[in-house]
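*Asks:* Here is a sequence together with a model predicted from it:
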Amino acid sequence: MWRKLYLLLFFLFTTGNYAQDSIVYFSDAVKRNIKPYRSASAIAFENKDFTEGKRLFDSLVQHKLNGTLFDDFTIKGYHSKKVILHKINKPILLVTYASWCVRNKGDAPALNTLANKYGNNLQIVIVFWDKKKNLKKTANQFNSKIKICYANEAYQNDFKIVATLKHTLGMPTVYYIDENKNVVTINRIKNQNKIKISKDAAFAMSYSLFDDMINTTNTKLSLNTTTRKF
């Protein structure tokens, strides 16, 4: 009975969006809401209620994280010294991975295609929770239009971004952030490699996930047709 009551309290706790005239940083919203979310999702996981687990995640994102101002993280760049998110003057698709995790085989080609398709209207940033020395092989899978970054607990300056993103919503996770650095939507990336699927099917699934996020409600991007590739 108490479990049902707790889930009800969590649902009530997460209803209602932030007021449009208030500024709430993403990291602050995570701090305020992550404990009840973790407790409720742990109960759902214990009961093997994966549908409820997804509902809880979606509720957290929709009611408490969407609309927040994404923090002005400065991230180490693989091909550059650093990447400052708030200096990127266009929407950002931020994808987080770890080099030791098996990525969907369709993700890299889908992200490369999207980076070409949207040209100068979107910046794709990939953050690996890793050290630079472990990224050489992985980083080469992505084209030059994608900013490859890395962060790790071993680096003192990475504490906030690691705590805010990696240790809360997990990985792999993808965030769509508009040109004003407001969080539009967040999704988890499902592992498709557990199913034997062709490269074309894997590409289609990855492409659909990322492109749907980019073109969510009221965020349609105009295409740069001169760089469009399929």
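*Replies:* All right, it came through fine.
*Asks:* From now on I want contacts and neighbour counts done on CA atoms only, so please keep to that.
*Replies:* Fine.
*Asks:* what residue lies at the spatial centre of this structure?
*Replies:* Central residue of the chain (C-alpha atoms, centre = their mean): V174, 2.1 Å from the mean position.
*Asks:* check contacts around it.
*Replies:* Contact partners of V174, counting by C-alpha atoms under 8 Å, 6 or more residues apart in numbering, are L93, L94, V95, T96, I186, N187, R188, I189.
*Asks:* what about the spatially closest residue to it that is not a sequence neighbour, distance to Y6?
*Replies:* By the measure of C-alpha to C-alpha, 6 or more residues apart in numbering, the closest residue to V174 outside its immediate chain neighbours is V95, 4.4 Å from it. Remark: distance between V95 and Y6 (C-alpha to C-alpha, to the nearest Å) = 32 Å.
*Asks:* Show me which of the two is the more surrounded one.
*Replies:* Between V95 and Y6, counted using other C-alpha atoms under 10 Å, V95 has the larger neighbour count: 23 against 15.
*Asks:* and here's the other structure:
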Amino acid sequence: MQPAKIYLGSTESRIQQYRADSQKYWDKGDAENAQKYRDSIKAVIVNTYIKEHSFTSLEGSAFETANQDKPMFLQVTASWCVPCRAEIPALNQIAEKYQDQVDFVLLFQDPADRLTTLSKEYNPTITLVPSNKVVSDPNTIYIAGFRHTMGFPSTYLITPENQVINFTQGAQAPRTYTREDGKEVTITQEEANRQNFERLEAEIKDLLQKSAVHNL
């Protein structure tokens, strides 16, 4: 007998609790324990299922999550998110390379009128979905029944059977920072692109491998 499916939407209360616990440790300067709670959030999400959603793209076409014949890269993002913007070049390269094997869908915290100019920066193979209702919490989106409360960018890697097999957060952005040893480190746009591409490709390859196993 197959175990009952656990849906992503049913995990929100646990996610919120782990988020609160993680923040308590960040506030204390305890990064190690804060990260443990962040890892717990990922453990809650992975192997859940998303329900059937119908997303309306910026161009007005519908993207149905039901009965997909390809795995899906589903990312939640926002126009004002610096790492999200920095990731665009690498994401475009990945979408161009894997468009025949994976559906790329981006859910924006922004409404459609904010995306007209930004949309020109994305590869046309990527489906861009604006919010039709902006919620008060800047870390949350709610689009066509899909609710996310974990900030941006966050990525769900989903099999054709709508099972989440991985959940990742963050992207590299150009910056200069000081390490604990006092050394100043600069990450250029070129280096950020390289790191983002390598991470995204590793995620896509893992998604394709695990989706193939599911189809056996």
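*Replies:* The structure has been received and is ready for your questions. Please read these numbers as outputs of a predicted model, since none were measured by experiment.
*Asks:* Quantify their similarity with the TM-score.
*Replies:* Structural agreement between the overlaid chains, expressed as a TM-score with TM-score structural alignment, normalised by the length of the second structure, amounts to 0.79; 197 aligned residues with a C-alpha RMSD of 2.6 Å.
*Asks:* returning to what we had before: what does the residue nearest to the centre of the first structure correspond to in the second structure?
*Replies:* V174 of the first structure is assigned T155 in the second structure as its aligned equivalent, the criterion being TM-score structural alignment.
*Asks:* so which strand or helix has that match?
*Replies:* T155 of the second structure belongs to strand 154-158 when assigned by DSSP states H and E.
*Asks:* Show me how far that strand is from its chain's centre.
*Replies:* Once both centres are worked out by C-alpha atoms, centre = their mean, to the nearest Å, strand 154-158 of the second structure turns out to sit 5 Å from its chain's centre.
*Asks:* superposed on the first structure, where does it end up, distance-wise?
*Replies:* Following the fit onto the first structure, the mean deviation recorded for strand 154-158 of the second structure is 0.8 Å by mean C-alpha distance after the TM-score superposition for the first structure.
*Asks:* can you pull out the helices in the second structure?
*Replies:* With DSSP state H applied, the second structure shows helices at 12-27, 31-45, 82-98, 189-214, listed in chain order.
*Asks:* how about the longest one: buried residues?
*Replies:* Under the neighbour-count criterion of 16 or more other C-alpha atoms under 10 Å, helix 189-214 of the second structure has 189, 192-193, 195-197, 200-201, 203-204, 207-208, 210-211 buried.
*Asks:* gap between the aligned residue in the second structure for the residue nearest to V174 of the first structure and E190 of the second structure?
*Replies:* Taking TM-score structural alignment as the criterion, the aligned counterpart of V95 of the first structure in the second structure is Q75. Here the distance between Q75 of the second structure and E190 of the second structure works out to 22 Å (C-alpha to C-alpha).
*Asks:* swap in Q163 of the second structure?
*Replies:* Spatial separation of Q163 of the second structure from E190 of the second structure under the definition C-alpha to C-alpha is 34 Å.
*Asks:* same question, E52 of the second structure
*Replies:* Looking at E52 of the second structure against E190 of the second structure, where the rule is C-alpha to C-alpha, the gap reads 38 Å.
*Asks:* now V213 of the second structure
*Replies:* In this structure, V213 of the second structure and E190 of the second structure are separated by 35 Å, where distance is defined by C-alpha to C-alpha.
*Asks:* for R175 of the second structure, same thing?
*Replies:* 11 Å.
*Asks:* go on, Y122 of the second structure?
*Replies:* Y122 of the second structure is 18 Å from E190 of the second structure, where distance means C-alpha to C-alpha.
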